[in-house]
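>>> Provide a 3D model corresponding to the input given below.
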Amino acid sequence: MNPTAMGGGPARVLVVDDLEASRFIACSWLRRSGHTVVEATTAAEALDALEHHSFDLVLLDVHLPDMSGYDVTERIKADPRTSSVPVVMLSATYIEPEDKIIGLTRGADAYLTEPVDPGELLANVEAALRYHRARALAEHLAARLTRLTTATFAINAATTFDGLVEAAAIGAADMLDTAATAVLGTSSGAVCSASAGAGPRPDDADVARWLSSLNPGIGVTVVEGDAWRRDAPVVAALARTKLRRSPIGIAVAPESVTNAEDRNLLSQLAQATALAAEGLHTFAEEHSLALTLQRSLLPRELPHHPGLPMTARYVPAQSNAEIGGDFYDVIELDGRVLIAIGDVCGHSIEAATVMAEVRHTLRAYAVEGHRPAEILRRVDILLERFHPTGGLTTMCLLLVDLEEGTVDVANAGHVPPLLADATGARYVPVKGPLLGIGLDRPEATTLPLPPGTTVLLTTDGLVERPGVDLDEGMEKLRAAVSHTDDMDELADRLLAELGQDKQDDIALVLLRRLA
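Have a look, this model is predicted:
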């Protein structure tokens, strides 16, 4: 059934009768009532017409020269393309009630006998049309509601603004069977847009000007007219959850939203998109705040030592907006340099608080002159006493003595240091229990640090991946390290090769003893 017929009014009717006089009378009555009529004289002609054209109702004679009207009705109702088309049967030889029962049982929506009163014929036609139009409209709306649900799932699954506008555009195009464009402003002030259903993607600058010219309130507003192209008017649903947010917009062709139900569906999709956008805005703001706080707890700059150049990186987990517990520090101590890297378990304000305490405690004990192993013992006592449930921490300390050409290594459950020189890269086999559990720990291990040796310290975010053995990740890191690389280039390369799409923060420190 076509959209016009679903809305009521004249219909397109196929009249099938081999008797010219009967056919002429029925067609005349239908045409005078405003309906469009197509005539057929045989079952074959009728089925061919139904195969190639759309009809809203079939007025069918029971006795046709080539096939019974009952059989034609069954064929019509068995075909998914025509099963919803109402069939009104008309018989000049109806004698027994069983004939009418057979017709209705085999699919007819009404059964009339000739001679039939014009008013009775038209009333039955209108009744059949009214029922099937209501049914078709309900099925049409149900299908669109199903598509709305599917689109809403896709919208809520989007993790980026680009992905969100793409899901909204695809959802609108699928739901309303039309070209659609979705636009929104991001947290950074940029504009994202996407089109679907063969719709041309607008220029972002034009979209930005259009959005800035509008000032809808909180909720959903439907506007009509020109948008980013004056020669292509649209109907657009604009939605926003806060006045300080740029509204999101979903625009479609005016002919695709011809009734209140379609506009309501478009508004619901826009509202769902605005709510999803608000979640992304909130995540972006929280992530930015967490990153700012995290960086404030790390060294603002590394010491510049001519004999021991170094570089560091901190990369937050993109999938987590909370602050993490990864940290590093470098402390100069009367000709020696203490380098620390660690990780407080968890992502939370509590983890960040513990991390800040550990870092400040580490500095205090280092300035007092304690050796690396003793520093770890004292930090362990602090964590066990004041953070017995949330203070589990891993840490590795290096105390570099350039004059002696040595490095003292003390490890507390952390990824061991990686040394690289002309002979290759290898991990320093120094272990120890993590901090916060009160176990005995070994003394530091003293190793030679020849000129040209590169040392890498990292947190487990660089080597861990779900479902992959930690040893495998550590071996990939070892194979990727070369002491001949520029350290800044090496740090960036390691992050590019091994640090993508990780679920944990990454802290990394590289240092090299020069001749």
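>>> only C-alpha atoms for contact and neighbour calcs from this point on.
Fine.
>>> so what does the helix or strand that contains R31 touch, helix or strand wise?
Secondary structure from DSSP states H and E places R31 in helix 20-32. Judged by 3 or more Cα pairs under 8 Å, 6 or more residues apart in numbering; DSSP states H and E, helix 20-32 is in contact with strand 12-16, strand 36-40, helix 118-157.
>>> Give me the residues contacting the first one.
This points to strand 12-16. Residues from elsewhere that reach strand 12-16, judged by Cα atoms under 8 Å, 6 or more residues apart in numbering: 23, 26-27, 35-43, 46, 54-61.
>>> structure for this one too, so we can compare:
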Amino acid sequence: MTPPAEGARILVVDDTVTSRYVRVSWLRRGGHHVSEAVTGGEALAKLGEHEFDLVLLDVDLPDMSGYDVAERIKSDPRTAAVPVVHVSAAFRETEDRITGLNRGADAYLTEPIEPRELLATVEAALRYYRARALAERLADRLAKLTSATLRINSTTTFHALAEAAAEGAASVAGTPATVLLSPPGGPLLVGSTGAAVRSEPASLLDGMPAHTSTVLDPPWEPGVPASVVVARGNPRSAPIRVAVPPGAVATEEDRNLVLQLAQTTALAAEGLRAYAEEHTLALTLQNSLLPRRLPTLPALPMTARYEPASAHAEIGGDFYEVTELGDRLLIAIGDVTGHSLAAALVMGEVRHALRAYAVHETDPVEILRRIDAMIGKFHGVRGLTTMCLMVVDPAEETVLVANGGHIPPLVADASGTRYLDVRGPLLGIGLARPPATEFALPVGSVVLLTTDGLVEHSGADLDEGMERLRTAVAHDDDMDVLCDRLLADFGQDKKDDIALFAFRRDRLVPKVTPSGS
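Down below sits the predicted model:
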């Protein structure tokens, strides 16, 4: 603790009443606050119970040597920094002074002592103590600022940022603190020491100064005055406000430390705003590349879901596609490797290429070959893609499947639920492809297609996730309910996007021939 600039707390230790009285009187006239002890044991006990800024210690004490007392003071971490001034009522040899200084004393006085000499020696020792205490205090607060900065910069949401900034400000200032910040398009977030982050209307700060100032009646805590430090990541952004008690920023050093923390918070908020805007842009782009509506076929009802990765993860290249080919239907699901805006753009090219090739080509394997060649020529390893392609013929109750390194279709019917045995290399590496495989698709069958984001789990094999999915699907499930349940059970807080497509083979609706035709 930093000693006061005036009126240091001094412990005078001397068993001689007269000497002790004289020294105490001089020190009190010098403006210091003085306590007294008669023995070394009493002195050590008082040092354990109270804080002192200096000990004026007689060398000759009735219970132990003043050298021993000084040594014990300096060996205790709680009192090691407290300066000790030895005083001897008798002449001492040079060797005695050396011993006293070597065993912990910061200065050594021998009677007779002039009042001014005593006070000057005490002030000299206190100057060093104050400078050291201030340096240690600053180092401690800078260490806390560094720790708070690391935590602030590691946050991935505005709620976490408000909480980290409030706790960091409280640590740096040594007082309760409140942080107020505004996410883009959201309510004002108020983070306070020891409390959960709460949302408030942005109007709460109407009329608040846009610069650092003292607010006597802050709207977030009426009746409790606060010094409010304001910082911005850029001039167009909403300001970050850090509020602490006025006494916490009484010095220039205090203000600078809180300002640095506020500025760090503002820059972190700016990064979160930029990321949120980029993520929203990528999601908008990816959603625009997915089918806007699904065909309505009585014999083949279908549903689809697209679930983006968690808000702090990058966008991916998951997609699905449905194209009518006369009486048949082309259904595809795929995933461009990587997680970035570039992956979403490649996904858009792959999907459009798929639709273009399907206009003149009905063999799903040949469509995969052409997409494979397109990716290899224009994108290389950065565009590697997995895709499962199906041509469904409701009238014939069959499905023709070709796979390019993707999770195979999951089929559920009255006999159970199984993955179709279809394999093939992923797209973009130019490998030979096996022929398409035809499977029966009896009435009542449900087919589920998904990307790996649904079945991949940290620390678990992909096969384990696929088996969990298989056991969660039955042929009599309502498809919309099924897809929602699978996303709720398997798709929470994922770092990868999820595309999910399901269709059911229902009975054909016979055509009605108009009478008289």
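>>> Got a TM-score for the pair?
The pair, once superposed, lands on a TM-score of 0.93 when counted by TM-score structural alignment, normalised by the length of the first structure; 506 aligned residues with a Cα RMSD of 2.0 Å.
>>> ok so, going back, ok now the helix holding R31 of the first structure, how far from the chain's centre?
58 Å (Cα atoms, centre = their mean, to the nearest Å).
>>> Stretch 399-407 of the second structure too?
On Cα atoms, centre = their mean, the centre of stretch 399-407 of the second structure falls 40 Å from that of its chain.
>>> The first structure: matching residues for that one?
Mapping stretch 399-407 of the second structure onto the first structure (TM-score structural alignment) gives residues 407-415.
>>> can you pull the buried residues of the matching stretch?
By 16 or more other Cα atoms under 10 Å, the buried positions in stretch 407-415 of the first structure come out as V407, D408, V409, A410, N411, A412, G413, H414, V415.
>>> Over to stretch 239-253 of the first structure?
Buried, per 16+ other Cα under 10 Å, within stretch 239-253 of the first structure: A239, R240, T241, R245, S246, P247, I248, G249, I250, A251, V252, A253.
>>> unless I'm mixing things up, the fifth one is touching A190, no?
No - judged on Cα atoms under 8 Å, S246 of the first structure makes no contact with A190 at a distance of 10.2 Å.
>>> now the buried residues of stretch 407-415 of the first structure in JSON lines, with secondary structure and distance to D504 of the first structure?
JSON lines is the format used below for these (DSSP: H, G, I helix; E, B strand; the rest coil; distance: Cα to Cα, whole Å):
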{"residue": "V407", "secondary structure": "strand", "distance to D504 of the first structure": "29"}
{"residue": "D408", "secondary structure": "strand", "distance to D504 of the first structure": "28"}
{"residue": "V409", "secondary structure": "strand", "distance to D504 of the first structure": "25"}
{"residue": "A410", "secondary structure": "strand", "distance to D504 of the first structure": "24"}
{"residue": "N411", "secondary structure": "strand", "distance to D504 of the first structure": "21"}
{"residue": "A412", "secondary structure": "strand", "distance to D504 of the first structure": "19"}
{"residue": "G413", "secondary structure": "coil", "distance to D504 of the first structure": "17"}
{"residue": "H414", "secondary structure": "coil", "distance to D504 of the first structure": "15"}
{"residue": "V415", "secondary structure": "coil", "distance to D504 of the first structure": "14"}
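>>> which of those sit farthest apart?
For these, the maximum inter-member distance is 18.6 Å, found between V407 and G413 (Cα to Cα).
>>> ok, back up a step: and the helices and strands packed on helix 20-32 of the first structure as CSV, adding distance to A422 of the first structure and mean neighbour count?
As requested, those are exported to CSV (distance: least, Cα to Cα, whole Å; neighbours: other Cα atoms under 10 Å):
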stretch, distance to A422 of the first structure, mean neighbour count
strand 12-16, 87, 23
strand 36-40, 90, 17
helix 118-157, 49, 17
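>>> nearest to L269 of the first structure, of those?
Taking those one by one with Cα to Cα, helix 118-157 is closest: 6.8 Å.
>>> The second structure: matching residues for the closest one?
Taking TM-score structural alignment, helix 118-157 of the first structure hits residues 115-154 over in the second structure.
>>> same deal with stretch 17-26 of the first structure?
Stretch 17-26 of the first structure maps onto residues 14-23 of the second structure, going by TM-score structural alignment.
>>> Ok, stretch 290-298 of the first structure next?
Aligning stretch 290-298 of the first structure against the second structure (TM-score structural alignment) gives residues 282-290.
>>> Now do the buried residues in that stretch.
Buried, per 16+ other Cα under 10 Å, within stretch 282-290 of the second structure: A282, L283, Q286, L289, L290.
>>> so the fourth one makes contact with G348?
Yes - counting by Cα under 8 Å, G348 is a contact partner of L289 of the second structure at 5.8 Å.
>>> still on that earlier bit, list the buried ones in the match of stretch 17-26 of the first structure?
The neighbour-count check on stretch 14-23 of the second structure (16+ other Cα under 10 Å) flags D14, D15, R20, R23 as buried.
>>> Stretch 385-394 of the first structure too?
G390, G391, L392, T393, T394.
>>> Could you give the separation of it from the chain centroid?
Here stretch 385-394 of the first structure is found 37 Å from its chain centre; the criterion is Cα atoms, centre = their mean.
>>> What lies in contact with that stretch?
342-345, 350-351, 354, 383-384, 412-414, 434-437.
>>> And S54 of the first structure? What does it align with in the second structure?
For S54 of the first structure, the residue aligned by TM-score structural alignment is E51.
>>> so its match sits in a helix?
No - going by DSSP: H, G, I helix; E, B strand; the rest coil, the assignment for E51 of the second structure is coil, not a helix.
>>> Now do the contacts for it.
If you count contacts by Cα under 8 Å, 6+ apart, then E51 of the second structure has R9 around it.
>>> element containing A70 of the second structure, please.
Remark: A70 of the second structure resides in helix 66-75, with elements defined by DSSP H and E.
>>> Same check on V228 of the second structure?
Counting by DSSP H and E, V228 of the second structure is found in strand 226-231.
>>> Which strands or helices does that strand pack on?
strand 213-215, strand 240-244, helix 252-289.
>>> Return the most buried member of the ones you listed.
Of these, the one with the most neighbours on average (mean count of other Cα atoms under 10 Å) is strand 240-244, at a mean of 27.
>>> Can you check which part of the second structure the longest strand seen in the first structure sits on?
Looking across the first structure with DSSP state E, the single longest strand is strand 336-347. On the second structure, the counterpart of strand 336-347 of the first structure by TM-score structural alignment is residues 328-339.
>>> chain center to the matching stretch: distance?
Using Cα atoms, centre = their mean, the offset of stretch 328-339 of the second structure from its chain centre is 33 Å.
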